[in-house]
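Q: predicted model and sequence follow; I will ask about them next.
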Amino acid sequence: MTVYRERLWAAPWLFVATALVIPASIIVFAPINMIIGVVCAIVLYAGCVVGLIAGSPTIEVTTGELTAGRAHIERRYLGAAESFDGSEATLQRGRLLDARAWLLIRGWVSGVVRIPILDDDDPAPYWLLSSRRPAELARALNDRAGDTLPPAPLS
């Protein structure tokens, strides 16, 4: 059962910024053929939009697992999640970042959630995930009421 789901869509300004390929490709191809320039502009912009949409990862919390992009981990290996926003989130992504941490960061999303990993065999001490609703994601991760698996022993 899904407890939380969020898609980290690209910010609207990225779609506007990539629209600059339209005049750029028209300028390049106009001396050759204006129709080819317009067709190339449309195809290139459509490719940019498809890339931005396809590259948007999903964060999903179910009763037994956390999935972030292509990575997934059983919830029994997760510690208490902490949400950060504003300058605290900037610190977590910068000066306080552990180089061993597993990251799913998107520059256009300001909030982050830090999730400690309790598995001793995992080289990552924690996961740091971008989220537009960090408090809600942390709350979903910390709510163990729906869990079907017991928490991992702390040894």
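A: Now that the structure is in, tell me what you want to look at.
Q: from here on, just use CA atoms for contacts and neighbour counts.
A: OK.
Q: list the contacts for residue 135?
A: Residue 135 makes contact with 82, 83, 84, 113, according to C-alpha atoms under 8 Å, 6 or more residues apart in numbering.
Q: wasn't it part of a helix?
A: Yes. Using DSSP: H, G, I helix; E, B strand; the rest coil, the assignment for residue 135 is a helix.
Q: mark which of the contacts of residue 135 are buried, thanks.
A: For those, a neighbour count by 16 or more other C-alpha atoms under 10 Å gives the buried set as 82, 83, 84, 113.
Q: out of the residues you listed, who's nearest residue 98?
A: Distance to residue 98, by C-alpha to C-alpha, is smallest for residue 113 among the buried ones among the contacts of residue 135, at 14.0 Å.
Q: alright, now check it against this:
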Amino acid sequence: MLSPGVLYDERLTAPRSWWLIAALLGTSVGLVLYPYGVLPLLGGLVVGTSLAAVAVSAYGSARVRVLSDSLVAGDARIPVSALGEVRVLDAGEALAWRTHRADPRAYMLLRGYVPTAVRVEVADPEDPTPYLYLSTRAPRALADALERARA
């Protein structure tokens, strides 16, 4: 359920396999410390797993939100009035726009584990950013929300 004034809300969470990797990393730290005794092993296991889990959680905490008056993508907040054309990108197009077609001036909220994206033109002539590249698992829903916000 969305809050009033929120037209779209998505958290770009990390995949489950990354959490498994975090647990394995913590186990590895514990095993490295095993020659020093059982307490260092347990401490390394707890601290290593905790640090890896914090890193995965922080990377997977990026949000994309469309409010009635603005688009919030990660740390960026852009008024809807400054946005232009919205283009839904399938997996192939998204790959092209985040590699060889990418403009270094573009704002990219990019998560490699999310194959689809939306490309939003920036219509503000004073903003040097040509477009926003936003990874999203629901590109059509995000594009529709942006259109509703502009209407």
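A: Cool, the structure landed. Bear in mind the structure is a predicted one, so any value in this text is a computation, not a measurement.
Q: turn the contacts of residue 135 of the first structure into a markdown table, including distance to residue 100 of the first structure and secondary structure.
A: Formatted as a markdown table, those follow (distance: C-alpha to C-alpha, whole Å; DSSP: H, G, I helix; E, B strand; the rest coil):
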| residue | distance to residue 100 of the first structure | secondary structure |
| --- | --- | --- |
| 82 | 18 | strand |
| 83 | 19 | strand |
| 84 | 19 | strand |
| 113 | 16 | strand |
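Q: which one of those is nearest to residue 136 of the first structure?
A: Closest approach to residue 136 of the first structure among the contacts of residue 135 of the first structure (C-alpha to C-alpha): residue 83, at 8.5 Å.
Q: looking for the alignment partner of the closest one in the second structure.
A: Using TM-score structural alignment, the partner of residue 83 of the first structure in the second structure is residue 88.
Q: separation between the residue lying closest to that match once chain neighbours are set aside and residue 109 of the second structure?
A: Closest residue in space to residue 88 of the second structure, ignoring its immediate chain neighbours: residue 118 at 4.7 Å, by C-alpha to C-alpha, 6 or more residues apart in numbering. Distance of residue 118 of the second structure to residue 109 of the second structure, computed by C-alpha to C-alpha, to the nearest Å: 10 Å.
Q: and stretch 78-90 of the first structure, which residues are buried?
A: Across stretch 78-90 of the first structure, burial judged by 16+ other C-alpha under 10 Å covers 78, 79, 81, 82, 83, 84, 85, 89, 90.
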